[in-house]
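*Asks:* sequence and computational prediction follow.
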Amino acid sequence: MAIRLIDRRQLRQTPWKNGAGLTLELAIAPATAGLDNFEWRISSAQVAGSGDFSCFAGIDRSLALLAGAGLRLQRTQVEPLLVTTQAPVVAFAGEQTIHAELLDGPITDLNIMTRRTDWTHRLQQLHLLGRQRLNSTADVLFIYCHSGGPLHCNLSSGEQYPLMPGQGLLLEDQANLPALELQASQYVSAYLAWLNRVTSWPQTQAPH
């Protein structure tokens, strides 16, 4: 199993596929992949103005709000999606034609993308004060500390990883990831992403 600590302050920025902005690439598979041939990708972007989303055919996307008031995602002949502090996570197909409108000033987002033929994913917000055991059968598990903290990730093997805001923990390369405990002595807002190969079984389990 590979374990990687990710700090957004140490990451390189890459252009959006449509060239309209810049993105921090938190993780990508394969490691040498580009925007046209990745299996999955985790990134964060600042959106400073309204505009069209890049087209990612065959990709499933989830978007979470990290900072700002939110976005309205206008979709052709479909109800718009709202990304706000009250509803911070949305999911949609990457090939959809989407025009994003800022609700009240710039925002920062967290973006999970998986190639539909090979991977599935789920993104969830977690509020924590105290302890919570997290069992996962995901092929890849991503834990991101959004605010508060520190968020302590304690693996059953005894390894401990404290996360501060802007830091994440990526666990991959093993179908049955070890059970871990999340611990916070101060209030934490975090995001959890489970990524599974399409052929994987059993599917991921939510925290309990």
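*Replies:* That came through, no problem.

*Asks:* from now on I want contacts and neighbour counts done on CA atoms only, so please keep to that.
*Replies:* Will do.

*Asks:* so the closest residue to residue 27 other than its chain neighbours is in which element?
*Replies:* For residue 27, ignoring the flanking residues on the chain, the nearest one in space by CA to CA, 6 or more residues apart in numbering is residue 42 at 5.1 Å. Using DSSP states H and E, residue 42 maps to strand 40-47.

*Asks:* the structure to be compared is supplied as follows:
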Amino acid sequence: MQVLRAADRKGTPWKNRGGVTREVCAWPPGAGFDDFQWRVSMAEVRADGPFSAFPGVDRILAVLEGRLALDIEGHATIELSAASPPAAFPGDAPTVGRVLAGPVTDLNVMSRRGAVRADLTSLEIRPRLTLAPTTGTRLVVARGRLRVTAPQAVDLLPDDALLLTDADPPVTLEAPEGAPAWLAAFTGLR
């Protein structure tokens, strides 16, 4: 179990100056854009603009704050808000994001097509939720304050993350007043 603090993330401004991305975690550790198996990031989207193309990569995008429209080549426009389910689309498809109400904060999950299967699920912890061990790797991104117990107790602040592998014991997330979180799960295909 590894805690990844939001306060430790460095922002990378976009070339078009329309936003900033902060990497939450990538696998393997230290991997760049050309050699990651999976990558999770959060972005602040301030202006309309094209998404970067990632050949051979699948994406899942959830809007955490604001409203965003995705114009993906060959697909109908998708409108996303904090209340909508995440959108899955090919990272190599030409895509334009349009800010409908902003600024927008999003959670972006990318996985190498044919090597890793990714899933992104919204969680509402009220008052507790136990995550049993499972095959693969999971990343919990807290949107509110959470207490994690087992094997040791640790507090997560908003946007902190918890990296879990299949070797970790069961973990309990607690939020007596209720708190949202996102669970990204990754399973190797080869």
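*Replies:* Received it, and whenever you're ready, just let me know what you need. Remember, it's a predicted structure, so these values are computed and weren't measured experimentally.

*Asks:* how close does the strand holding residue 42 of structure 1 sit to structure 2?
*Replies:* Following superposition, strand 40-47 of structure 1 is found to deviate from structure 2 by 0.8 Å on average (mean CA distance after the TM-score superposition for structure 1).

*Asks:* quick one: whichever helix or strand comes after that strand aligns where in structure 2?
*Replies:* Later in the chain than strand 40-47 of structure 1, the nearest helix or strand by DSSP H and E is strand 51-52. Per TM-score structural alignment, the counterpart of strand 51-52 of structure 1 in structure 2 is residues 49-50.

*Asks:* that stretch vs structure 1 - mean distance after superposition?
*Replies:* So stretch 49-50 of structure 2 averages 0.7 Å relative to structure 1 (mean CA distance after the TM-score superposition for structure 1).

*Asks:* what about that stretch, distance to the chain center?
*Replies:* Averaging C-alpha positions (CA atoms, centre = their mean, to the nearest Å) puts stretch 49-50 of structure 2 20 Å from its chain's average.

*Asks:* just stretch 76-96 of structure 2 next, same as before
*Replies:* 13 Å.

*Asks:* could I get the buried residue list for it?
*Replies:* 79-82, 86-93, 95-96 (16 or more other CA atoms under 10 Å).

*Asks:* what would those residues look like in a markdown table with distance to residue 129 of structure 2 and secondary structure?
*Replies:* Listed next are the buried residues of stretch 76-96 of structure 2 as a markdown table, based on distance: CA to CA, whole Å; DSSP: H, G, I helix; E, B strand; the rest coil:
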| residue | distance to residue 129 of structure 2 | secondary structure |
| --- | --- | --- |
| 79 | 30 | strand |
| 80 | 26 | strand |
| 81 | 24 | strand |
| 82 | 21 | coil |
| 86 | 21 | coil |
| 87 | 25 | strand |
| 88 | 26 | strand |
| 89 | 29 | strand |
| 90 | 32 | strand |
| 91 | 32 | coil |
| 92 | 36 | coil |
| 93 | 36 | coil |
| 95 | 36 | strand |
| 96 | 36 | strand |
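
*Asks:* of the residues you listed, which is the nearest to residue 127 of structure 2?
*Replies:* Nearest to residue 127 of structure 2 among the buried residues of stretch 76-96 of structure 2: residue 82, at 20.9 Å, using CA to CA.

*Asks:* counterpart of the closest one over in structure 1?
*Replies:* With TM-score structural alignment as the criterion, residue 82 of structure 2 matches residue 85.

*Asks:* same question, residue 121 of structure 2
*Replies:* In structure 1, residue 121 of structure 2 lands on residue 124 (TM-score structural alignment).

*Asks:* do residue 176 of structure 2 as well
*Replies:* For residue 176 of structure 2, the residue aligned by TM-score structural alignment is residue 185.

*Asks:* as a quick check, tell me the outermost residue of structure 1.
*Replies:* Residue farthest from the centre of structure 1, counting by CA atoms, centre = their mean, is residue 77 at 27.0 Å.

*Asks:* look up how far residue 63 of structure 1 lies from it.
*Replies:* Remark: distance between residue 77 of structure 1 and residue 63 of structure 1 (CA to CA, to the nearest Å) = 20 Å.

*Asks:* what residues in structure 2 pair up with stretch 34-41 of structure 1?
*Replies:* Counting by TM-score structural alignment, stretch 34-41 of structure 1 corresponds to 32-39 in structure 2.

*Asks:* buried set for the strand with the most length in structure 1?
*Replies:* In structure 1, assigned by DSSP state E, the strand with the most residues is strand 180-197. For strand 180-197 of structure 1, the neighbour count (16+ other CA under 10 Å) marks 180-184, 187-197 as buried.

*Asks:* among those, which two are most distant?
*Replies:* Longest span within the buried residues of strand 180-197 of structure 1, CA to CA: 187 and 197, 32.7 Å.

*Asks:* from residue 102 of structure 1, how far out is residue 121 of structure 1?
*Replies:* 26 Å.

*Asks:* same thing with residue 115 of structure 1?
*Replies:* From residue 115 of structure 1 to residue 102 of structure 1 the distance is 27 Å (CA to CA).
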